[in-house]
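Undergrad: Provided below are the primary sequence and the corresponding predicted coordinates.
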Amino acid sequence: MLPLRLFLLSLLIAASTVLHVLPLLLVALLKALLPSERLRRACNGVLTGMAESWIGVNGWMWDRFTQTRIDLGEDAPLARNGHYLVLANHQSWVDILVLQKVFNRRIPFMRFFLKRQLIWVPLLGLAWWALDFPFMGRYTPKQIAKRPELAGRDIESTRRACEKFRALPVAIMNFVEGTRFTPAKHAAQGAPYRRLLKPKSGGVAFVLDAMGDGLHAILDVSIAYPGGSPTLLDLLSDRIPEVRVRVRQRAIPDEILRGDYQHDRAFRARFQQWMNALWSEKDAELATLLGDDAPRA
């Protein structure tokens, strides 16, 4: 029965994706052709509504076809028209679906920073482009050493993306670790955290600098899987008994809101200290959510 279940669910997901993405691309094309900025802004609402509808269908399938329970805790009310920076730990591609299910239509539509190669994903790559998702090069230290000019490209991409969002309700999502947690990566890093990789502060600093007062709060999200880190196949196969999510709304400290992360060593040190303290709190919260005897995420 499992192969039949997976086939039917995959068919349903594909049908929903096509039915949402094709009209979305048509509206994106219309937006590009319109001469009026006011009309182009009106198209943004239509595009966002289509994306939220697609996420809503995914959420309905989660409820209808799985027994996976989300244990959600929040320390403050959320605003549909807010301006948030969303920070979360990252273990699995399921994390994205969890975040979308928890936040869809409760905060502004979330934009993720994506690897540039993902623009070639059939249908979805164009949809992400149409929805103004920022695409990043994520160059390696070796590439930057050979071509130093690459170091500034992602910074400029971040600034351009954030300029579009300043006047709109927005939720900018950042997986601060930069990659999914695995025991091998954790061991290679020698990370001081039990269940997290080291945070990469640069991306967060550039978003805060580019957005300035355009963001009013940070949503600090901790995601824990008591049964161990799952795959998308586990979700489709209904093998994830529970997901535990905690959302803490944090004010943005004035001392990290403005500064030159790239060139000011003192500011960079302060920012990294703040980020490391945030990550230490998250590590402790994950330990609480999972318990001392829980399997490592």
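TA: Looks like it arrived, so ask away.
Undergrad: C-alpha from now on. contacts and neighbour counts both.
TA: Fine.
Undergrad: Against Glu285, how distant is the most centrally placed residue in the chain?
TA: Nearest to the geometric centre of the chain sits Met173, at 3.6 Å (Cα atoms, centre = their mean). Using Cα to Cα, to the nearest Å, Met173 is found at 20 Å from Glu285.
Undergrad: sorry, back to before: from the chain's centroid, how far away is the helix or strand containing the residue nearest to the centre of the chain?
TA: For Met173, the host element (DSSP states H and E) is strand 170-175. Distance of strand 170-175 from its chain centroid, counting by Cα atoms, centre = their mean, to the nearest Å, is 5 Å.
Undergrad: Tell me the helices and strands packed up against that strand.
TA: strand 83-88, strand 110-112 (3 or more Cα pairs under 8 Å, 6 or more residues apart in numbering; DSSP states H and E).
Undergrad: of all those, which lies closest to His186?
TA: strand 83-88 (16.7 Å; Cα to Cα).
Undergrad: Just checking, which helix or strand succeeds that closest one along the chain?
TA: Next element after strand 83-88 (DSSP H and E): helix 94-103.
Undergrad: Hey, what's the angle from that following helix to strand 83-88? Just curious.
TA: Interaxial angle, helix 94-103 versus strand 83-88 (axes from the mean of the first three to the mean of the last three Cα atoms, to 10 degrees): 140 degrees.
Undergrad: Between strand 170-175 and helix 94-103, find me the angle.
TA: Using the same axes, to 10 degrees: helix 94-103 against strand 170-175 is 150 degrees.
Undergrad: for helix 94-103, packing partners?
TA: Using 3+ Cα pairs under 8 Å, 6+ apart, helix 94-103 is in contact with helix 37-65.
Undergrad: that older thread, quick one: residues in contact with the strand holding Met173.
TA: 81-90, 107-113, 203-204 (Cα atoms under 8 Å, 6 or more residues apart in numbering).
Undergrad: Mind giving me the ChimeraX select for these, buried ones only?
TA: Here is the ChimeraX command that selects the buried residues among the contacts of strand 170-175 (16 or more other Cα atoms under 10 Å):
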select :82,83,84,85,86,87,88,89,90,107,108,109,110,111,112,113,203,204
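Undergrad: Mind listing what's buried along the one helix or strand Val21 maps to?
TA: Element membership for Val21 (DSSP H and E) is helix 2-33. Within helix 2-33, the residues that qualify as buried are Leu9, Ile13, Ser16, Thr17, His20, Val21, Leu24, Leu25, Val27, Ala28, Lys31, counting by 16+ other Cα under 10 Å.
Undergrad: ok, the third one - contacts?
TA: Right, Ser16. Trp54, Val57.
Undergrad: sorry, back to before: dump the helices and strands packed on strand 170-175 into CSV; add distance to His263 as well.
TA: Shown next, in CSV, are the helices and strands packed on strand 170-175 (distance: least, Cα to Cα, whole Å):
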stretch, distance to His263
strand 83-88, 23
strand 110-112, 26
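Undergrad: structure B:
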Amino acid sequence: MLSFLPAPLIGILTSLLLFFNILFCASFLFSFAIIKLVLPFKSVRIVVDRILMFFAEGWVTGNSGWMKLTQHMDWDVKGVGDLNYRGWYLVNSNHQSWVDIFVLQHVFGGKIPLLKFFLKHELIWVPIMGLAWWALDFPFMRRHSEAYLKKYPEQRGKDLETTRKACEKFALIPTSVMNFLEGTRFTTGKHARQQSPYRHLLKPKAGGIALALNAMGDRFQAFLNVTIVYPEGAPSFWDFLCGRMKRVIVDVQTLPIPQQFVGGDYQEDAQFRAAIQQWVHELWLEKDAQIDRLLTASTTLALANK
């Protein structure tokens, strides 16, 4: 609606709308988060968590509102027609930009429960949002290098324990557990340093998804395998706010939960660890090929429309 405005002006306006949406929703969210902190009982948690989810989903709805108001974007979305808002889902996606989070929230808003992301521990210090993520039980992960773990072996496995505790909380009310298997955003530099065998993806890490399946695999009703493609290249967050992102493709595959991985011990069972890593590798091979197909189809369509 306001996409006719100059891009920098749209960026400023959108930033203000995002900021005030955060302040408005967070003010209500923090009030109930204090209750959960003071009264840490399961019966209280179940009630308060539903209220917190209501305000968090209100934030997502508000974001979708300013996106529609300020941006003229072509959304090519497939595979979200038969989802259940009151179900439990394990969700996976490739990761290229902070924009991915807003895309995923917009696509799944009102269709499945609020997405709960695995976050880097440093993000807990983000003003307002860090406290909001904490209140909503988003798991904060510390990723240590192998050299650090050799020096401090007692830190090994702490991230997996954090994931386990978070998933135990998620089992209380319908939740969508979101996991970026790559663990970080794709860049050509990271891709080169990893010597990734995939053309469009970084190497996946199976530990988080394995523990989610261990902790609440019997709760999940489906595995949502999401592929996000930006035909014009992954946008920066500022480009997104300025309305420069013109098209995004989101392909969602609803797959059964692999029952052979439910309840497995990723840390101690080497055979199980190798099996789930192979499953993730095959999933990534297909996703890599899917990105190729989507990019080719998008380029063909663009040429045909010229």
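TA: Done, it's in. As the structure is a computational prediction, the values presented were derived from the model and not from experiment.
Undergrad: The strand holding Met173 of the first structure corresponds to what range in the second structure?
TA: Per the alignment by TM-score structural alignment, strand 170-175 of the first structure matches residues 175-180 in the second structure.
Undergrad: and what of stretch 119-137 of the first structure?
TA: Going by TM-score structural alignment: stretch 119-137 of the first structure matches residues 124-142.
Undergrad: And stretch 96-105 of the first structure, by the same measure?
TA: By TM-score structural alignment, stretch 96-105 of the first structure lines up with residues 101-110 in the second structure.
Undergrad: Now do that stretch: everything it contacts.
TA: Stretch 101-110 of the second structure has contacts (Cα under 8 Å, 6+ apart) with Glu57, Val60, Thr61, Asn63, Ser64, Val77, Val80, Tyr85, Leu114, Leu115.
Undergrad: For those residues, work out which two are farthest apart.
TA: Every pair of the contacts of stretch 101-110 of the second structure checked by Cα to Cα; the farthest is Glu57 and Val77, at 20.2 Å.
Undergrad: who's more crowded, those two?
TA: Comparing Glu57 of the second structure with Val77 by other Cα atoms under 10 Å, the one with more neighbours is Glu57, at 19 against 14.
Undergrad: Please say which position in the first structure the more buried one maps to.
TA: Match for Glu57 of the second structure (TM-score structural alignment): Glu52.
Undergrad: SS state for the counterpart of Lys198 of the first structure in the second structure?
TA: Structural alignment (TM-score structural alignment) places Lys198 of the first structure against Lys203 in the second structure. Taking DSSP: H, G, I helix; E, B strand; the rest coil as the rule, one finds Lys203 of the second structure in the coil state.
Undergrad: is it true that Lys203 of the second structure touches Thr184?
TA: No: using Cα atoms under 8 Å, Lys203 of the second structure is not in contact with Thr184, being 10.0 Å away.
Undergrad: between those two, who's got more neighbours?
TA: Lys203 (20 against 17).
Undergrad: how big's the offset between whatever helix or strand comes next after the strand holding Met173 of the first structure and the second structure?
TA: Counting by DSSP H and E, the next helix or strand C-terminal to strand 170-175 of the first structure is helix 183-189. Superposed on the second structure, helix 183-189 of the first structure shows a mean distance to its aligned partners of 1.4 Å (mean Cα distance after the TM-score superposition for the first structure).
Undergrad: I'd like the distance from helix 183-189 of the first structure to the chain centre, please.
TA: Worked out by Cα atoms, centre = their mean, helix 183-189 of the first structure lies 22 Å from the chain centre.
Undergrad: buried ones in it?
TA: Neighbour-count burial for helix 183-189 of the first structure [16+ other Cα under 10 Å]: His186.
Undergrad: can you check stretch 58-73 of the second structure too?
TA: Quick answer for stretch 58-73 of the second structure (16+ other Cα under 10 Å): Gly58, Trp59, Val60, Thr61, Gly62, Asn63, Ser64, Trp66, Met67, Thr70, Gln71, His72.
Undergrad: what residues are up against the nearest residue to the first one once chain neighbours are set aside?
TA: Put plainly, it is Gly58 of the second structure. Nearest non-adjacent residue to Gly58 of the second structure, counting by Cα to Cα, 6 or more residues apart in numbering: Cys25, 7.1 Å away. With contact set as Cα under 8 Å, 6+ apart, Cys25 of the second structure has these partners: Phe55, Ala56, Gly58, Trp59.
Undergrad: Which residue of the first structure sits opposite Cys25 of the second structure in the alignment?
TA: In the first structure, Cys25 of the second structure lands on His20 (TM-score structural alignment).
Undergrad: report the angle between the axes of the helix or strand hosting His281 of the second structure and strand 89-93?
TA: Per DSSP H and E: His281 of the second structure is located in helix 270-304. Helix 270-304 of the second structure and strand 89-93 are oriented at 60 degrees to each other (the same axes, to 10 degrees).
Undergrad: now for helix 270-304 of the second structure, which elements pack on it?
TA: Packed next to helix 270-304 of the second structure, using 3+ Cα pairs under 8 Å, 6+ apart, are strand 222-229.
Undergrad: if we go to 6 Å?
TA: When contacts are defined as 3 or more Cα pairs under 6 Å, 6 or more residues apart in numbering; DSSP states H and E, helix 270-304 of the second structure sits against none of the other helices and strands.
Undergrad: If we go by neighbour counts, what in that helix is buried?
TA: 272-273, 276-277, 280-281, 284-285, 287-288, 290-291, 294-295, 298.
Undergrad: Name the nearest of those residues relative to Leu131 of the second structure.
TA: Val280 (32.2 Å).
Undergrad: What's that closest one aligned with over in the first structure?
TA: Aligned partner of Val280 of the second structure by TM-score structural alignment: Met275.
Undergrad: Setting the sequence-adjacent residues aside, check what's closest to that match.
TA: Ser201 (6.5 Å).
Undergrad: how much space between the one you found and Val243 of the first structure?
TA: 26 Å.
Undergrad: burial of the closest residue to Phe28 of the second structure other than its chain neighbours, as a residue count?
TA: Nearest non-adjacent residue to Phe28 of the second structure, counting by Cα to Cα, 6+ apart: Phe55, 7.1 Å away. Using other Cα under 10 Å, Phe55 of the second structure has 18 neighbouring residues.
Undergrad: and if you look at Arg246 of the first structure?
TA: 21.
Undergrad: What residue in the second structure is paired with it?
TA: Looks like Arg246 of the first structure aligns to Asp251 there (TM-score structural alignment).
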